[in-house]
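K.L.:
Build the 3D model from these lines:
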Amino acid sequence: MTRMTPFSNPLLLGFDTMEKTLERVAKSGDSYPPYNIERVAPNGEAGEKLRITLAVAGFADSELEVSTEENQLVVRGRQSEDDGDREFLHRGIAARQFQRIFVLADGMRVLGAELRNGLLSIELDRPQPERLVRKINISVAD
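P.N.:
A predicted model of the protein is given here:
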C-alpha cells in the first residue's frame, strides 16, 4: 500500500526534500530550552524580520554556539561540570547540553545573535525577492 502525502501531488515538483525535513522536525520532541519566535516590524524595509529568543539561563556565551548548516539554524549549548567542590542539598538546575534546530526557508539570513539576561536572541530576515519573469522560447521540430 502506497502512502499518500500532501507532497505527492503531481503539480508539486521538487518538494521531496521539504517533506523529509518536515518529517524530521515533527519527530524532534525535546522542548529544552524553551523559545519564542516573533515577527519584528521592519524599519521601512521590504521583507520580513524575525527574532528567535531562547531561554538559556546559566549558560555563558563561550558555552553557546549558533551556526547555519545548509538550510538549518543550529543552536548548541554545553555547560562544563565543575561542581567537584560543591555539595548540593537539592539540584534542580541541571547542567545539561542541548541542540535546537530551526529549518530556514530559502532566502532567510541570520543577522546576528545576542546574549542578555539569560536570553539568547537571534535576528533573522528575509529580503523581498525580486520578481523574475522569464519567457521560454518554444522550438518547432517537424
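
K.L.:
For the rest of this, base every contact and every neighbour count on C-alpha atoms.
P.N.:
OK.

K.L.:
tell me which element the residue most central in space within the chain falls in.
P.N.:
Closest residue to the average C-alpha location of the chain: Phe102 at 1.9 Å, with Cα atoms, centre = their mean. Following DSSP states H and E, one finds Phe102 within strand 98-103.

K.L.:
Any idea how far that strand is from the middle of the chain?
P.N.:
Strand 98-103 has its C-alpha centroid displaced from the chain centroid by 6 Å (Cα atoms, centre = their mean, to the nearest Å).

K.L.:
ok, now stretch 4-21?
P.N.:
Worked out by Cα atoms, centre = their mean, stretch 4-21 lies 21 Å from the chain centre.

K.L.:
Now the second one, please; I'll put the structures next to each other:
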Amino acid sequence: MRTYDMSPLWRSTIGFDRLLNSVNDPEGGSDDGPLYDVERTGEDQFQISLALAGFTPEEITITAEPSRLTVEGRKANEGDHNYLYQGISMRPFRRVFSLAEYIQVRDATFENGMLRIVLVREVPEAMKPRRIAIDAAGKANRTIEHKQAA
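P.N.:
Presented below is the predicted three-dimensional model:
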C-alpha cells in the first residue's frame, strides 16, 4: 500500500485531521464486497446503489454515523443445498462509506436486488456563509448579515 507524507498539509490546515488520516488509512474495507455505484443526483444530493442479488431487506443492515455509513449483509441459513456451481455470492459482507460533514441519509429502498440509499447535504443555518461587517474608527457598526443563496 502506498503512503503519503502529509506533514506539509498539517502545517497549513486546521480541523482536517480525519481527512488527512483517511488518505493513508482507508476504511472502505476490501473490494470483494458487493458492487456499487455512487451518483450525484443534485447539487446537494447523492445516491449509493448496491447490487445485492440473493439478499432480502431483512438480511441487510444500514448504520449511519456522523462521518460514516455502513452497509452490512448476512444471509440467513436456509438449509443445505447441493450446488453444482454457485456464482451468486451469499457470504456476509460489510461496506463502509466515508461521509463528508452534514451528509445525512434521507431514504433507503430495496427493489429487484438493488439497494438504493439517498443522501443529502443539509448544512445548518449557523454554518452557512455570512458577511461580517468591519468597524471603522469612530463608527459603531456591529451588524452581521447572512449571505443570501443565489
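
K.L.:
picking up where we left off before, so what touches the strand holding Phe102 of structure 1?
P.N.:
Under the criterion Cα atoms under 8 Å, 6 or more residues apart in numbering, residues Thr21, Tyr32, Pro33, Asn71, Gln72, Leu73, Val74, Val75, Arg76, Gly77, Arg78 lie in contact with strand 98-103 of structure 1.

K.L.:
Just the buried ones from those residues?
P.N.:
Listed as buried from these are Leu73, Val75, Gly77, Arg78; burial here means 16 or more other Cα atoms under 10 Å.

K.L.:
Mark which of those residues are part of strands, please.
P.N.:
Judged by DSSP state E, the subset of these located in strands is Leu73, Val75, Gly77.

K.L.:
For Glu23 of structure 1, see how far away the last one is.
P.N.:
Using Cα to Cα, to the nearest Å, Gly77 of structure 1 is found at 24 Å from Glu23 of structure 1.

K.L.:
ditto for the second one
P.N.:
As judged by Cα to Cα, Val75 of structure 1 and Glu23 of structure 1 stand 20 Å apart.

K.L.:
Quick one: map Arg96 of structure 1 onto structure 2.
P.N.:
Counting by TM-score structural alignment, Arg96 of structure 1 lines up with Arg91 in structure 2.

K.L.:
okay, now that match: neighbour count?
P.N.:
9 (other Cα atoms under 10 Å).

K.L.:
which residues touch it?
P.N.:
By Cα under 8 Å, 6+ apart, the contact list for Arg91 of structure 2 reads Arg74, Lys75.
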